[in-house]
Every structure is written in structure tokens, then in C-alpha cells.
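Asks: the following block contains a protein sequence and its predicted model.
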Amino acid sequence: MPVKQAVHFLRTARSIRYYKQELVPRETLAQLLNIGRYPQTGENAQGISYLVVNGREKLHEINELYCRIAQDLPESFPGYKEVKHTVWLQQHYGYDALFYDCSQLILAISDKDLRSWQKNAYFSLTFIALLAPSMGLGTCWLGLLEFLACHPDYMELFAQLVDLPKGKRICGCMLVGYPAVHFRRLVERNPLEIEWR
């Protein structure tokens, strides 16, 4: 692939926050998730698999748990302001500020003893996010959910809710679905900064 085409492809990546309610078929998701096996991983450990949560009802239950935990979250918690703000938006404006009314959630999971669990999950989910538009799909990282679902104090609550296999942990969270919007322009970024020595 020529460099210009490769650069254009990489620049088209967008976070999607508006989704159609139609579920992506399992066969299509399996094809998408398969690309997550191929990026480089720490110590070549790989070790990432996936749990897909389907349906607005299930995602609503996860959102309810998120909001319940947020009620007693200590102010010293990393991401306290972001989590509280997400809950506040939902309580005051009545819209889904966590899942954006998306109907499917990808959870990257690994064995609890995998040392490079988060890095490997991020490598994997990045490949998935890059491939998704080529398949007519959109994705969105869910760092807001990761604050709680990947945290040692709260991960077991989410694990029980989604029936996570024993010995596994949640490493990363990403929405997936058919986009309800299409972007015509590429996103501008801050100018490149480099220091040479």
C-alpha cells in the first residue's frame, strides 16, 4: 500500500457515539475480533480474548451498576470527576452518557496473572477499531467504563454481572455497532512536535 493511502486510512479513524439499534451479527463480529490476534504484544504474551455483551437491556444493567458504584466513590479515586460527571449527565438530562444507546459492547479479557494485560488489550482493540470502518462498523473506546470495570476494587462486580469466566479479568472496553452518522472530513490534530538530540 502506498504511503499516502496508508496515511489516509489511519486518519479516517473516528470515535462513533451515535448508533443504529440493529445488532451486528455474530459472524461479522467474529471476523472483526479475529484481527485483534495480530498486533505486537508485551513479551509476545498475546493472551487477549473477548466477551461480547449484546442488547440494550444488558448494557442498561451495566450502566446501573456503574451509577451505583459512583455514589460511594471516594474523591481520591483516579477518574472521580469523569465518572461523577457521566452519572450527573444521565441523571439530569436523561440520556445514556456512558454507552450512547449503543447495543453491543466488546470486553477484552485476559487471565488475571497476565502481566501485560492492559497494554496487550489496547494493542488488540486498536487493531479492531482500525478495521471496523472497512466493515461498515463504528467503535468507541470506553475509558469511562474502564475506570471502574478494570479497577481491582470494582472489577469483580462487573465480572459477576457479565458472567465472566473464572480466572479472567476485564482489560479494555469498546462499543461496536452500525454508525448512525457518517463523517465527510478528516479530523485535524495539533501540529507535530519533535525534539532531536
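Replies: Okay, I see it. Numbers count the residues shown, from 1 in each chain.
Asks: going forward, measure contacts and count neighbours with C-alpha atoms only.
Replies: Fine.
Asks: now do the spatially most central residue of the chain against residue 184, distance only.
Replies: Central residue of the chain (C-alpha atoms, centre = their mean): residue 174, 1.8 Å from the mean position. Using C-alpha to C-alpha, to the nearest Å, residue 174 is found at 23 Å from residue 184.
Asks: what's the longest strand along the chain packed up against?
Replies: In terms of residue count, the longest strand belonging to the chain (DSSP state E) is strand 168-177. For strand 168-177, the helices and strands in contact under the criterion 3 or more C-alpha pairs under 8 Å, 6 or more residues apart in numbering; DSSP states H and E are strand 104-111, helix 117-131, strand 138-141, helix 143-149, helix 155-161.
Asks: below is structure B, check it against A:
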Amino acid sequence: NSQLVEWTVFTDKEKIHNLAGLTVDWMKYVKENDPEAARLPYIPLIIAAWEMGMDVVLRNAPALVIASAPAVAISGMVDVSLSLSYLELAAQKMNIGTCWAGLLHGALLSWKPLQDAVGLPKGHIHQYAMMVGYGKPKYYRQPERKTPKIQWK
């Protein structure tokens, strides 16, 4: 009920491309300096794609929306996630596609150059980003999912 979520929106394609590049820079750093993370199979693939001119980080999205909340928000990450979920539902009603930007989120947790470029409001530590635009693919059925594990009591 405290409504502490704030929004940072990028619509400049050059700035969005720069954020994707900073995310790739973080991946390069992680690959060289964190043996555990370096074993993640997608990191070298994303770096290679970027170096070939393909943006698989933010997918050349025309807009990037970042929801954030301050450290004092006890349920800040939940608030951010719910806010973006509502954005996702509203966008769908307007035939606008969305995609959660998990790679940018990971980099934004610790990569200072990206943090500086994004410029979240002071004290905001809870954040997640979502790409917004008109999707190219058309889906005719939902992707297959594992059967949920439910404990009935």
C-alpha cells in the first residue's frame, strides 16, 4: 500500500543499445573473473552474438522500462515484480509485446558502469527491467511447461 515503485523509461534506441553493450561488458568481466559464472553456457554465446552485431540482450527493443523501489521497501522486489506483471497485462491488451530483461537485471545488480548509465532514483536497490515493443513472432499456442508441483493439504 505504500506505493514506492518508480519507473525509469528509455525510448532512445542509442541509449538502449548502449545499455545492452554495458551488459555485455559485464558478461565479459564475469567470464574473466568469476570461474563459477564463467561456466554458464550462454555467456560466451551472448558475447559472440554481440561481437557479430546481434543484440540478444535487449533485442533492439524500441523501449525499455525499469521498475524500481527503495531499500526501505520491505517487499520491494515483490512490488517491482507485481508492477511489471501488471504492465505486461496492460501491454498485451494494446497488442504491445513485452519481455523480461533478466540479463540486464543481473548486470544492474553489480556493474557500476551500467548503474551509472541507468541512473535509478537514489536509494533504489530493488529493480527489474522489461523490454517493450511490437513483437515479431506470432504464437499460436503456449509453450509447453512442466506439470506444476502442488502440495494439497
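Replies: In hand now; what should we look at? Not measured: the values here are computed from a predicted model.
Asks: picking that back up, let me see the contact set for the residue nearest to the centre of structure 1.
Replies: Residue 174 of structure 1 sits next to 105, 106, 107, 125, 139, 140, 141, 142 when contact means C-alpha atoms under 8 Å, 6 or more residues apart in numbering.
Asks: could you do residue 97 of structure 1 as well?
Replies: Contacts for residue 97 of structure 1 (C-alpha under 8 Å, 6+ apart) come out as 86, 87, 89, 90.
Asks: mapped onto structure 2, which of those hold?
Replies: When the contacts of residue 97 of structure 1 are mapped onto structure 2 and checked using both residues aligned by TM-score structural alignment, their matches' C-alpha atoms under 8 Å, the preserved contacts are 86, 89, 90.
Asks: SS state for the last one?
Replies: Secondary structure of residue 90 of structure 1, reduced to three states by DSSP: H, G, I helix; E, B strand; the rest coil: helix.
Asks: what do we get in structure 2 for it?
Replies: Taking TM-score structural alignment as the alignment basis, one finds that residue 90 of structure 1 is matched in structure 2 by residue 50.
Asks: ok so, going back, let's see if you can find the most crowded of the contacts of residue 97 of structure 1.
Replies: For these, neighbours were counted using other C-alpha atoms under 10 Å, and residue 87 has the most, 21 neighbours in all.
Asks: dump the residue contacts of that residue.
Replies: Residue 87 of structure 1 sits next to 67, 70, 97 when contact means C-alpha under 8 Å, 6+ apart.
Asks: that one - that's part of a helix, no?
Replies: Yes. The assignment for residue 87 of structure 1 is a helix, going by three-state DSSP.
Asks: in JSON lines: the helices and strands packed on strand 168-177 of structure 1, plus mean neighbour count.
Replies: Putting these into JSON lines (neighbours: other C-alpha atoms under 10 Å) gives the following:
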{"stretch": "strand 104-111", "mean neighbour count": "23"}
{"stretch": "helix 117-131", "mean neighbour count": "22"}
{"stretch": "strand 138-141", "mean neighbour count": "24"}
{"stretch": "helix 143-149", "mean neighbour count": "20"}
{"stretch": "helix 155-161", "mean neighbour count": "16"}
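Asks: of those, which is nearest residue 3 of structure 1?
Replies: Distances from residue 3 of structure 1 to each of those were compared using C-alpha to C-alpha; the minimum, 16.4 Å, belongs to helix 117-131.
Asks: who does the closest one touch, helix- and strand-wise?
Replies: Under the contact criterion of 3+ C-alpha pairs under 8 Å, 6+ apart, the helices and strands touching helix 117-131 of structure 1 comprise helix 26-34, strand 104-111, strand 138-141, strand 168-177.
Asks: returning to what we had before: please narrow the contacts of residue 87 of structure 1 to those residing in strands.
Replies: Taking DSSP E as the definition of strands, the contacts of residue 87 of structure 1 contribute nothing to them.
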